[in-house]
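Trainee: Sequence and predicted structure, then a few things I'm wondering about:
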Amino acid sequence: MNFKEILDARTEEVFHAVEKYLPPVEGHQATVLSAMDYSVRAGGKRLRPMLMEETYRLFGGEGKEIEPFMAAIEMIHTSSLIHDDLPCMDNDTLRRGLPTVWVKFGYDMAVLAGDGLLMYSMETAAKALSMTDRPDLIARCMGILAEKTGIYGMIGGQTADVELSGKPVSREQLDFIYRLKTGALVEASMVIGAILGRADEKEINLVEKMASAIGLAFQIQDDILDVTSNEGVLGKPVLSDEKNHKTTYVTLEGMNKAKQDVERISEEAVSCLHELSGKNQFLEDLIRMLVNREK
């Protein structure tokens, strides 16, 4: 199989691991559960749980303890997309080729679905406690998950992004937004994979550095695609950043430098990977794929 076929197969495997932890759509709160279920099942690259599992495997991890965290990180990521699409944020009506949650279920249910996924993610992660002989490592990973999601992570980055929309943004401010809004969940994914794979502290720090580079490269490529791609390929509106008057890496540095920096930063991530003792060719190919992805 070529890399794309392998990637498609792995994406499906990862989603099967994630969907086992989705709550059943039933009871008096069925509407919000339906919105949560719809948003997670809407598709996507499943990049974060995939990076988590591949990092876990890099260090020899073979158990099921990783799966609740894979599901949790995908729930958190999906919750952020639900909220990003709201009229008060990016006001987008299409996500992954489907109506966004607020369009399909209403503004109120979209807010609650995002909140519901965010809280259910921690409930899900806690299920790993019964799957391991190292509950201390699970507790550490739950702390990382909360920190990288909250005000010192994704939500902190989203806050700065919203407040600076339509205003002049410096490179320092943009780096802060990208490091937290996008990079934090990638860091959480890979660091949790390393910890549960029993990596040592030096290796964990190197994994976090690698993940930070991957997150930055991924976001810059997103900025590029927002200008160069089309709605049919992306499955969401293009020129969304321009519509919302947002400064991006492309508007700040120019298209040519943005493309060069994606490649350079991705190579930095691969260099970190090569410094680690384990070997995972699929993980290396996955990192390189981020440079050339079209959606």
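Mentor: Happy to help now that I have it. Residues are numbered from 1 along each chain as shown.

Trainee: From here on, just use CA atoms for contacts and neighbour counts.
Mentor: Will do.

Trainee: tell me which element the closest residue to Glu284 other than its chain neighbours falls in.
Mentor: Residue nearest to Glu284 in three dimensions, not counting chain neighbours: Val270, with 6.3 Å by CA to CA, 6 or more residues apart in numbering. According to DSSP states H and E, Val270 maps onto helix 255-275.

Trainee: now the angle from the helix or strand that comes right after that helix to helix 255-275?
Mentor: Using DSSP H and E, the next helix or strand after helix 255-275 towards the C-terminus is helix 281-292. Per axes from the mean of the first three to the mean of the last three CA atoms, to 10 degrees, the angle that helix 281-292 makes with helix 255-275 is 170 degrees.

Trainee: Which secondary structure elements does helix 281-292 sit against?
Mentor: helix 47-58, helix 201-228, helix 255-275 (3 or more CA pairs under 8 Å, 6 or more residues apart in numbering; DSSP states H and E).

Trainee: What is the last one packed up against?
Mentor: Spelled out, it's helix 255-275. helix 201-228, helix 281-292.

Trainee: ok, now the shortest one?
Mentor: Using 3+ CA pairs under 8 Å, 6+ apart as the contact definition, the elements that helix 47-58 packs against are helix 3-19, helix 66-84, helix 183-196, helix 281-292.

Trainee: Apart from its neighbours in sequence, what residue is nearest Thr11?
Mentor: Arg46 (6.2 Å).

Trainee: and what of Tyr21?
Mentor: Using CA to CA, 6+ apart, the closest residue to Tyr21 is Ala71 (6.5 Å).

Trainee: check contacts around the one you found.
Mentor: Contact analysis of Ala71 by CA atoms under 8 Å, 6 or more residues apart in numbering lists Ala17, Val18, Glu19, Tyr21, Pro49, Ser121, Thr124, Ala125.

Trainee: Give the helix, strand or coil label for the closest residue in space to Ser165 that isn't next to it in sequence.
Mentor: Leaving out its chain neighbours, the residue that sits closest to Ser165 by CA to CA, 6+ apart is Lys246, at 5.1 Å. Classification of Lys246 by DSSP: H, G, I helix; E, B strand; the rest coil places it in coil.

Trainee: again, but for Leu86
Mentor: coil.

Trainee: What is the neighbour count of it?
Mentor: Leu86 has 21 neighbouring residues, counting by other CA atoms under 10 Å.

Trainee: same deal with Pro87?
Mentor: 13.

Trainee: dump the residue contacts of it.
Mentor: Pro87 neighbours (CA under 8 Å, 6+ apart): none.

Trainee: Next one for the comparison:
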Amino acid sequence: MTSPSALFRQRLQSNAVAVEAMLAALLSADTQAGEIARPERLLSAIRHGVLNGGKRLRPFLVMETAALFGEGFTAPALRVGAALECIHCYSLVHDDLPAMDDDDLRRGQPTVHIAYDEATAILAGDSLLTLAFDIVAAPETMLADRLKTALVLSLARAAGIGGMAGGQALDLAAEQKTPDAEGIVTLQAMKTGALIRFACEAGAIVADADVEARSLLRRYGETIGLAFQLADDLLDLTSDAATMGKATGKDAARGKGTLVALYGQDWAEERLNELVGAAEALLAPFGERGAILVETARFVANRRS
């Protein structure tokens, strides 16, 4: 019998392949109904920022939370996952800009503004943000209109001023004044956690699950979102650029506060174990169906890149 950890790795890889293929198709040179043209250089920059590997963890979470409710939700969950990945990639393209985090390397290759130019990188991010909502609303996403509306609203709230974009604003402000522990938690819940939370709740929306199931998966997403950022802060402290595929040690260099900096590595490792336990408890009502998502929580907490 295949172990849960081995099955998780298989599913993570197979889902990543499916997401990559979906994104490549969505980012083809073919114009869609209502479009006039897709400028070649802009499209090339977008593909550079999106089709560059990566674990595709957020789409994986959409697909696996939807799978809790049966096998009939794979196709719409894949498209919603691809939409979410467009939002995630847009945020990376913009975060890497000189006016933001000023990074030259992403996933082991030059960032979009380095490979192209700043203006093209800005437009690439704008295009990806817009495309995400296009994908959800499109007729090819076979969901009832009320579910599409729920997804659009939830994604907008997770990505916007009260979510990821607002979190980036707080992150920039943290370079001038280091936040306290509560401020760090808020910043991280917005900048990183909001899209992970959405990914988990989105699977329940796609499956038209009841309010209780949707709430459980939302809380699971919040929990592993905390674990993801805490693990990321540990890696920023302990890993190197070759392993991570991006610059490390930048938070300390910029004076940004992290929970790891406040409480230390031992505390962080203990807290990660607590978060994995909390995630597992939230999944208990799903029984064996939740095994892959339990392994996902462990993976998030123990990742090395």
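Mentor: Arrived safely, thanks for sending. This structure is a prediction, so every number in the text was calculated from the model and none was measured.

Trainee: ok, and which of the helices and strands packed on helix 47-58 of the first structure has the densest surroundings?
Mentor: Among those, helix 183-196 has the highest mean neighbour count (mean count of other CA atoms under 10 Å), at a mean of 29.

Trainee: residues making contact with stretch 166-174 of the first structure?
Mentor: With CA under 8 Å, 6+ apart as the criterion, stretch 166-174 of the first structure contacts Asn244, His245, Lys246, Thr247, Thr248, Tyr249, Leu252.

Trainee: Could you say which one of the helices and strands packed on helix 255-275 of the first structure comes nearest to Trp102 of the first structure?
Mentor: Among these, the nearest to Trp102 of the first structure by CA to CA is helix 201-228 (21.6 Å).

Trainee: Map Leu68 of the second structure onto the first structure.
Mentor: Aligning on TM-score structural alignment places Leu68 of the second structure opposite Leu58 in the first structure.

Trainee: Give me the distance between that match and Leu174 of the first structure.
Mentor: 32 Å (CA to CA, to the nearest Å).

Trainee: which one of those two has more residues nearby?
Mentor: Leu58 (22 against 18).

Trainee: Now do the same for the residue nearest to Thr11 of the first structure: its match in the second structure.
Mentor: Here Arg46 of the first structure is matched to Arg56 in the second structure, going by TM-score structural alignment.

Trainee: which residues does that match contact?
Mentor: Taking CA under 8 Å, 6+ apart as the criterion, Arg56 of the second structure is in contact with Leu12, Asn15, Ala16, Val19, Glu85.

Trainee: The second structure: which residue goes with the residue nearest to Ser165 of the first structure?
Mentor: Lys246 of the first structure maps onto Lys256 in the second structure, by TM-score structural alignment.

Trainee: Surely its match and Leu170 touch.
Mentor: No. When contacts are counted by CA atoms under 8 Å, Lys256 of the second structure is not listed as touching Leu170 (10.8 Å).

Trainee: Could you tell me which residues touch both of the two?
Mentor: Shared contacts of Lys256 of the second structure and Leu170, counting by CA under 8 Å, 6+ apart, come down to nothing at all.

Trainee: excluding its backbone neighbours, what's nearest Thr78 of the first structure?
Mentor: Nearest non-adjacent residue to Thr78 of the first structure (CA to CA, 6+ apart): Val40, at 6.2 Å.

Trainee: How many residues are close by the one you found?
Mentor: Val40 of the first structure has 23 nearby residues by other CA under 10 Å.

Trainee: And the contacts of the host helix or strand of it?
Mentor: Here Val40 of the first structure, judged by DSSP H and E, is contained in helix 30-41. Contact with helix 30-41 of the first structure is made by 22-26, 74-75, 78, 82, 101, 105, 109-110, 112-114, 116-117, as judged by CA under 8 Å, 6+ apart.

Trainee: swap in stretch 272-280 of the second structure?
Mentor: Tyr220, Thr223, Ile224, Leu226, Ala227, Leu230, Ala231, Val294, Ala297, Arg298, Ala301.

Trainee: For the first one, list the residues it contacts.
Mentor: Spelled out, that is Tyr220 of the second structure. Arg197, Cys200, Ala279, Leu282, Leu283.

Trainee: Which residue in the first structure aligns with His113 of the second structure?
Mentor: Checking with TM-score structural alignment, His113 of the second structure has Trp102 as its match.

Trainee: Its match: helix or strand, and which one exactly?
Mentor: Going by DSSP H and E, Trp102 of the first structure is part of helix 101-105.

Trainee: and that helix, which residues are buried?
Mentor: Val101, Trp102, Val103, Phe105 (16 or more other CA atoms under 10 Å).

Trainee: Pull up the distance across stretch 48-58 of the second structure, start to finish.
Mentor: 19 Å.

Trainee: Quick check: the aligned residue for Gly235 of the first structure in the second structure?
Mentor: Using TM-score structural alignment, the equivalent of Gly235 of the first structure in the second structure is Gly245.

Trainee: residues near that match, how many?
Mentor: Based on other CA under 10 Å, the number of other residues close to Gly245 of the second structure is 14.

Trainee: Skipping adjacent residues, who's closest to Leu273 of the first structure in space?
Mentor: Leu273 of the first structure's closest residue in space is Met210 (CA to CA, 6+ apart), at 7.0 Å.

Trainee: What residue in the second structure is paired with that neighbour?
Mentor: For Met210 of the first structure, the residue aligned by TM-score structural alignment is Tyr220.

Trainee: With the second structure overlaid, report how far the helix holding Val40 of the first structure is off on average.
Mentor: After superposition onto the second structure, helix 30-41 of the first structure sits on average 1.0 Å from its aligned residues (mean CA distance after the TM-score superposition for the first structure).

Trainee: one step back: need the contacts of Ala71 of the first structure in JSON lines (columns: distance to Gly153 of the first structure).
Mentor: Listed next are the contacts of Ala71 of the first structure as JSON lines, based on distance: CA to CA, whole Å:
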{"residue": "Ala17", "distance to Gly153 of the first structure": "25"}
{"residue": "Val18", "distance to Gly153 of the first structure": "22"}
{"residue": "Glu19", "distance to Gly153 of the first structure": "25"}
{"residue": "Tyr21", "distance to Gly153 of the first structure": "24"}
{"residue": "Pro49", "distance to Gly153 of the first structure": "17"}
{"residue": "Ser121", "distance to Gly153 of the first structure": "16"}
{"residue": "Thr124", "distance to Gly153 of the first structure": "20"}
{"residue": "Ala125", "distance to Gly153 of the first structure": "18"}
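
Trainee: Nearest to Gly63 of the first structure, out of those: which one, please.
Mentor: Ala17 (12.5 Å).
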